[in-house]
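*Asks:* Mind folding the following:
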Amino acid sequence: MKKKDLKKAYIENILLWMVMFIGFVTFFFFVINYAKVARVKDNMDAISDYGARLISTNGTGAITISSFITRVNNMSVKGIDPVATADLICNEDNTIVPPEYQVIFSTQLAGGVSFYDKQIVSRRVVFNENGSETVTCTLTITYTE
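*Replies:* Model prediction:
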């Protein structure tokens, strides 16, 4: 009986396993990087919820803004840089007739997270319990790996 040359089969098998391994590792790192984006977006949603509710009940006074900034820095996830008072811009509009009684709070990410370089925005609109004006606030945050 003649022995077959299995050298080609061994090489093909090794190459197949290498390709599968590289594909798995690539997919694994993609999932980890995408999880960072989801975590930052979730934290931005929480910040927007909190900011809209705080502004709607307490207004935009200096004490409210400074306590908000302190609390945001305490609730931010790893990687989000500390927020300063200059990062929050609030405008009150009394000229809308009839009054809309709303607070619009947007949190936006300057830059990107990992491979995802598009802008991430979280916006919440709530009833203004403090007055009839429309209050629009924008908080800009940055992320550092």
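
*Asks:* Please make it C-alpha for all contacts and neighbour counts, starting now.
*Replies:* Will do.

*Asks:* Could you point out the longest helix of this protein?
*Replies:* Scanning the chain for the helix with the most residues, using DSSP state H, yields helix 7-58.

*Asks:* Check what contacts the next helix or strand after that one and list those residues.
*Replies:* Of the helices and strands lying after helix 7-58 in sequence (DSSP states H and E), the nearest is helix 62-75. The contact list for helix 62-75 (C-alpha atoms under 8 Å, 6 or more residues apart in numbering) reads 47, 51, 54-55, 58, 82-85.

*Asks:* tell me which residues in helix 62-75 are buried?
*Replies:* For helix 62-75, the neighbour count (16 or more other C-alpha atoms under 10 Å) marks 65, 68-69, 72-73 as buried.

*Asks:* now swap in stretch 50-62 and tell me
*Replies:* 50-56, 59-60.

*Asks:* what do you get for stretch 38-46?
*Replies:* 40-41, 43-46.

*Asks:* let's see this one next to it:
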Amino acid sequence: MKTKKINNLKNAVVEQIVLWIVIFMSFVTMFFFVIDYSNALKANENADTLSQYAARMISINEETDDIIAGMNNIKGDHVSTIESDDLVCVDDTSVSNRQVIVNIYATLDNDFLEGDANNVHSKTVVFNESSEFQKECSLTLSLN
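*Replies:* Reported below is the predicted structural model:
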């Protein structure tokens, strides 16, 4: 009877150790998931903010160097410095819809999201206050 009780106790101890290992691994997995998810949201929010700012400044015909300087003040620490050559704008004089369209692209480096979902795309369209024609701009961010 005593040996049966000792064997049951050994099995219970092993089960407890396995249970605690599983619980610990679950918490660690959730911890890293939350960190990766928050980084993806931070990159998306930053791209949205930059596209809204750039669209507004382009719509009032602000100088490109001033727009870039403002964007560098707004961007997060995880975004590399934006140069004036990075912002590419094209005036389409065949379309007179008074729109400024700004597309900002970035790619997450941590492969948290699979495939195209790993790409961040922010698009903002505003009223063009300085011209009747459509102006489309694009910027690709480098994330650190």
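
*Asks:* between the buried residues of helix 62-75 of structure 1, which is closest to Val135 of structure 1?
*Replies:* Val135 of structure 1 lies nearest to Ile65 out of these, by C-alpha to C-alpha, at 13.3 Å.

*Asks:* And Arg56 of structure 2? What does it align with in structure 1?
*Replies:* By TM-score structural alignment, Arg56 of structure 2 lines up with Arg53 in structure 1.

*Asks:* wait, that match sits on Val126?
*Replies:* Yes: applying C-alpha atoms under 8 Å, one finds Arg53 of structure 1 in contact with Val126, separated by 7.1 Å.

*Asks:* Give the intersection of the neighbour lists for those two.
*Replies:* In contact with both Arg53 of structure 1 and Val126: no residue, using C-alpha under 8 Å, 6+ apart.

*Asks:* Name the residue closest to the centre of structure 2, please.
*Replies:* Central residue of structure 2 (C-alpha atoms, centre = their mean): Ala43, 2.4 Å from the mean position.

*Asks:* in which helix or strand would I find the residue nearest to it when sequence neighbours are not counted?
*Replies:* Distances taken as C-alpha to C-alpha, 6 or more residues apart in numbering place Val120 nearest to Ala43 of structure 2, at 7.4 Å, with adjacent residues excluded. Counting by DSSP H and E, the element that carries Val120 of structure 2 is strand 119-127.

*Asks:* Give me the mean deviation of the longest helix of structure 1 from structure 2.
*Replies:* Compared with structure 2 after fitting, helix 7-58 of structure 1 has a mean deviation of 0.7 Å; criterion: mean C-alpha distance after the TM-score superposition for structure 1.

*Asks:* got the angle for that helix vs helix 62-75?
*Replies:* If you take axes from the mean of the first three to the mean of the last three C-alpha atoms, to 10 degrees, helix 7-58 of structure 1 sits at 160 degrees to helix 62-75.
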